[in-house]
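Asker: Sharing a sequence plus its predicted fold:
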Amino acid sequence: MFRNRHVAVTDERYRAVATLVRSRVLANLRCDRGRKGPCRCAESGSWTLDEAEVELLANKSGATRLGFALMLKFFELEGRFPRREDVPKAAVDYVAGQVKVDAAQFAEYRWSGSTIEYHRAQIRRFHGFREPTVADEDKLTFWLADKI
């Protein structure tokens, strides 16, 4: 539990707020094919890499190249990093074609260790994100206390 002068934020309260925010934001999103929620369709173009994203792949090959590309696009779509099972098979196949790596190599991508941590840092930086600080948590707490 986090406590300050104005509000106590428990894990339960945090989950409730996160659910509320997701339901209000995601309820209004539609994918390119008319489905409710953010688009995860490989065919929609959501998984298509642009020039700047391809530049990030320049020094990567094989499973690392494919895994990084998929994490990059997943983060763009979902605002979080995926677990292996979160990445749709259709997206793996589609992105593998773009980066010219066999889709089967995705199984070899390492989901723990310094490489994936470095990849996450590169992706955060590319998208203009940074890890939150205690000051950020305080601001969020005050904002939530005021708005909810």
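Answerer: In hand now; what should we look at?

Asker: okay, CA-based contacts and neighbour counts for the rest of this
Answerer: OK.

Asker: From what I see, Leu70 and Asp93 are in contact.
Answerer: No. Look at Leu70 against Asp93 with CA atoms under 8 Å: they stay out of range, at 10.3 Å.

Asker: Quick one: the helices in the protein, in order.
Answerer: 11-26, 51-56, 62-78, 89-99, 114-126, 134-147 (DSSP state H).

Asker: Name the stretch among those helices that sits most buried.
Answerer: Highest mean neighbour count of these: helix 62-78, a mean of 21 (counted as mean count of other CA atoms under 10 Å).

Asker: Please compare the first structure with the one that follows:
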Amino acid sequence: MTGLHISREDLIGRWSLSYSDIEFVNGKPAPARLGLAVQLKFFAAHGFFVQDHASIPADSVSWLAEQLGVESGAMTEYDFSGRTARRHCAEILQYLGFRRLKRCDREELTLWIAGELCPTGQ
């Protein structure tokens, strides 16, 4: 966890857990909850999953720990490169409604790009 500090507004806006987020996180074993919450909110804020503890602002970990009623020190137990973390990433994507593109999705995207971004065919 980095010594970076983020504003109170960012903590509240980007790192607050909704009731459904808390329900999702609390469905996991206690030792994994804080790590899962960090992955969830980091992905929502940045669009990618965090790879190590050094990329996470300490303030955000403390804020999430407070919301979950756990100690922020529990974060050191979470292995961001481990099997559990990879499974958590897949579960987060599913929870947020992401899915793999299907052929019909690609075709629809191609038509949208052609019509909206490249209407002259270039």
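Answerer: Yep, it's here. Since we're looking at a predicted model, the values are computed, not measured.

Asker: what TM-score comes out when they're superposed?
Answerer: The pair, once superposed, lands on a TM-score of 0.70 when counted by TM-score structural alignment, normalised by the length of the second structure; 109 aligned residues with a CA RMSD of 2.9 Å.

Asker: re earlier: could I get the helices of the first structure as JSON lines with distance to Ser44 of the first structure?
Answerer: Compiled in JSON lines, the helices of the first structure are given as follows (distance: least, CA to CA, whole Å):
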{"stretch": "helix 11-26", "distance to Ser44 of the first structure": "18"}
{"stretch": "helix 51-56", "distance to Ser44 of the first structure": "17"}
{"stretch": "helix 62-78", "distance to Ser44 of the first structure": "12"}
{"stretch": "helix 89-99", "distance to Ser44 of the first structure": "10"}
{"stretch": "helix 114-126", "distance to Ser44 of the first structure": "22"}
{"stretch": "helix 134-147", "distance to Ser44 of the first structure": "34"}
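
Asker: and Gly45 of the first structure, which of those helices is closest to it?
Answerer: The closest of these to Gly45 of the first structure is helix 89-99. By CA to CA, the value is 9.7 Å.

Asker: Look up the average distance of the closest one to its aligned counterpart in the second structure.
Answerer: Taken against the second structure, helix 89-99 of the first structure registers an average deviation of 0.5 Å after superposition, with mean CA distance after the TM-score superposition for the first structure.

Asker: relative orientation of that helix and helix 62-78 in degrees?
Answerer: 120 degrees (axes from the mean of the first three to the mean of the last three CA atoms, to 10 degrees).

Asker: Thanks a lot, catch you later.
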